[in-house]
Structures are given as C-alpha cells and as structure tokens.
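[1] Have a look at this prediction, sequence included:
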Amino acid sequence: MTTSTEPRPSLNQRMRGVSLEAVGFALIGLSGVVVNFAVFWICVNGLGLASLRSNIAATVVAIATNYLGYRYWLYKDRDAASRKREITLFLLFSGIGMLIETGVLGFSVYVLGLDSHYEQLGAKVAGLAVATVFRFVSYRTWVFKALPDLEEPEIVAEAELLLAAEDRPAYTN
C-alpha cells in the first residue's frame, strides 16, 4: 500500500479553487442570463405571451445553453462516467431553479401587482439571483462531481481491497 507524503491543499488554496470555479460559473451564468432575458423580452413583447410562460420558455433555452458551457468548459475535467445521471440531475436541479425563479416572478406579478415590463424584469432578476445560488451549490455538489483524488490514502486502500477481492478465485460447490 502506498501513502502520499504530499500535504493536503490548504484552506486558502481550496478557497481559491472555489473562487475560480465561481468566476467560471458566473461567466457561463452571465451568458445564460443574456439568453434568458433576450428570449423573455421577445416572448413578452414580440409574441405577446404571458410573463410566466415567457419566463419558462426563456429559462428552458438558457438551461440548454448553460449545460453546454458547464459540461464542455467549466466542468470538463469532472467525472463524466455517467452522462445519463449527470443530465438527469442537471435537468432536475435546473427545473427546481426555474420553479424558484418563476415563483418569485409569479408572486410579484399576481400577489404584489407589479406587472409593468420593468417591474417584471426586476422580479425576474430577484428570482434569478436566488435560483443561481441554489444551482451553483447543487451543480458542484451533485451534478458535476469532482473525480476522487487518487493520492488520498483511504481511497487507495479501498481500491486495493476491491482489486484484491476481484483477484480471489470464485468458490464453487
């Protein structure tokens, strides 16, 4: 069994990594926000759709563009062994984020009576901010999981035990 003599990254180094990840998340998210607001504005003003329908359509288009950015740029080095699982979780958490965003918009329009286009955009910004925090935490925690650090002694020991168990001959009666 091998052990690593390299020290674990310091808290400062780990926070720097999270900070860089947050910047990448923000850049992709910003492009998604531009797509989201553009589609929302077109749906409300150009097509005359209701605000909640417009929000759902805009968010679905933004989710699709964001997935491409997250998978192929920001989280390209993350475990992609199960794309079906990843896409399912991405869509689940994106859908929850969409419900958060649409809920804030619906509350402001139908409960508070803020129904001018600019008030709707303000509510959309507020809902998007809350949903973004939720998405960041859920994507990095459950969707785009980091590959295990193979230098960790516990993981190496566990892998060696699994390999040893596979090498044993099967007992038959």
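    Thanks, I have it. Everything numeric here is computed off the predicted structure, so don't read it as measured data.
[2] Every contact and neighbour count from this point should use C-alpha atoms.
    Noted.
[3] any idea how far Tyr110 lies from Gly103?
    10 Å (CA to CA, to the nearest Å).
[4] more crowded one of the two?
    Each of Tyr110 and Gly103 has its neighbours counted (other CA atoms under 10 Å); Gly103 has more, 16 against 10.
[5] Give me the nearest residue to Trp142, chain neighbours excluded.
    Excluding the flanking residues, the one nearest Trp142 by CA to CA, 6 or more residues apart in numbering is Leu89, at 7.4 Å.
[6] Looks like the one you found contacts Thr141 (just checking).
    No. Counting by CA atoms under 8 Å, Leu89 sits too far from Thr141 to count as a contact (10.8 Å).
[7] Neighbour count: these two, which is higher?
    Leu89 (17 against 11).
[8] alright, now check it against this:
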Amino acid sequence: MDFIKPLYQRFEALLRELTKFGIIGALAFVLDTGMLNLFLMLGQGPMTSKVYAAVVSTTFAYAGNRFWTFRHREQSGLGREYFLFFLLNGIALLIGLLVIGFTRYTLGLSDLLSLNIANIIGVGLGTLFRFWSYKKWVFLEATEPIPTELPDAEVRQDR
C-alpha cells in the first residue's frame, strides 16, 4: 500500500482539476439540457435550441472554470481566454450538433427522449475535447509558482 501515496501525490493536481472540471461540467450540463428542452418545448428546432442552450451553458462554464477549476493557472488576459474558450466550445458544440443532426435527420428520430440521448452523447464527446483543449490553450500553466497562502506580514513598531 506504500505505492499508492506517491502515485496519488503525482496525480493530485490533475485529480483536483478533473473533480472541479467535472462539477462545473455537470452543472453546465444540467443548464444546457434544461435550456435545450425549454427551447424545444417553445417550438424551436433541435439545432437552434442546441445553439441557444450552448451559449447560456458555455458562459456559465467559462466563469466556473476560470474562477474555480483553473484559478491557480496563469491568467493570460480575459479577452484572449474568453475568445479561445468560446472558439473551443464552438468546436465542442459542432460535435454535439453533429450527433443531434445525425439523430434527427439521418435516423429520423425527433422525440424528446431521442434528442436528449443524442445531446448526452454529444456533450460527452465534447467534454473530452474541452478538458484537453482548455488545459492546452486557454488556462495555461503558471510560469511562476502561485502562492497558496498570503505571506505573513511582519509587524513593525516604531519606537
């Protein structure tokens, strides 16, 4: 059992990031699915509904990942990060749209259950791409160690 501790220590940061990424992703997924179903019930088409839902859930996910999941990583500018985040989410959205489009227009399935299953598969495939791409291009490794605690201030007394 002594081999487990070094193994855990080696992957501790990755496990912490994956856990936080998973929590933000799960919340964004609930938001995405809820919005998708809302727009479908309001009479929007499946592709339009997915785009609207993705814009809302992606905005939520950016804030959660920037300020919680990857807060320990270097901040390379809000504009740059936001642009890359949405660009990469656009690619992930395309993955999801391909799955939904295949389900609706190739398989001819248009019921809510089929579209929701297609959405789950598309989100799953997109999530794999997003985690890899965020770490690679959006939330970069810090070039200098970021302190975990504020340094203790020395108390000076003038005499």
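    Ah, there it is. Owing to the predicted nature of the structure, the values given are computational and were not obtained by experimental measurement.
[9] What value does the TM-score take for this pair?
    The TM-score (TM-score structural alignment, normalised by the length of structure 2) is 0.83; 140 aligned residues with a CA RMSD of 1.4 Å.
[10] Under the alignment, what does Lys136 of structure 2 map to in structure 1?
    With TM-score structural alignment as the criterion, the equivalent of Lys136 of structure 2 in structure 1 is Thr141.
[11] For its match, which three-state class applies?
    helix (DSSP: H, G, I helix; E, B strand; the rest coil).
[12] cool, and Ala57 of structure 1?
    Per three-state DSSP, Ala57 of structure 1 ends up helix.
[13] Stretch 25-36 of structure 2 maps to which residues in structure 1?
    Using TM-score structural alignment, stretch 25-36 of structure 2 pairs with 29-40 in structure 1.
[14] Please point out which parts of that stretch sit buried.
    Residues of stretch 29-40 of structure 1 classed as buried: 29, 32-33, 35-37, 39-40 (neighbour count, 16 or more other CA atoms under 10 Å).
[15] Helix or strand: which one has Gln44 of structure 2?
    Counting by DSSP states H and E, no helix or strand carries Gln44 of structure 2.
[16] That one: how many residues sit nearby?
    Gln44 of structure 2 - counted by other CA under 10 Å - has 15 other residues nearby.
[17] likewise the one 5 residues further on?
    As a burial measure, the neighbour count of Ser49 of structure 2 was computed by other CA under 10 Å and equals 21.
[18] so what's the residue mapped onto it from structure 1 up against?
    For Ser49 of structure 2, the aligned residue in structure 1 is Ser54 (criterion: TM-score structural alignment). Ser54 of structure 1 sits next to 39-41, 43-44 when contact means CA atoms under 8 Å, 6 or more residues apart in numbering.
[19] mind redoing it with 7 Å?
    40, 43-44 (CA atoms under 7 Å, 6 or more residues apart in numbering).
[20] Quick one: map Ile117 of structure 2 onto structure 1.
    Ile117 of structure 2 maps onto Gly122 in structure 1, by TM-score structural alignment.
[21] where does its match land in three-state SS?
    Classified using three-state DSSP, Gly122 of structure 1 is helix.
[22] How many neighbouring residues does Leu150 of structure 1 have?
    Leu150 of structure 1 has 12 neighbours, counted by other CA under 10 Å.
[23] average offset between the strand or helix carrying Ala22 of structure 1 and structure 2?
    Per DSSP H and E, Ala22 of structure 1 falls inside helix 11-41. Compared with structure 2 after the fit, helix 11-41 of structure 1 shows a mean deviation of 1.2 Å (mean CA distance after the TM-score superposition for structure 1).
[24] helices or strands up against that helix?
    helix 51-69 (3 or more CA pairs under 7 Å, 6 or more residues apart in numbering; DSSP states H and E).
[25] Where does the helix or strand just after the helix it packs on end up in structure 2?
    Next along the chain after helix 51-69 of structure 1, taking DSSP H and E as the criterion, comes helix 83-106. Aligned using TM-score structural alignment, helix 83-106 of structure 1 spans residues 78-101 in structure 2.
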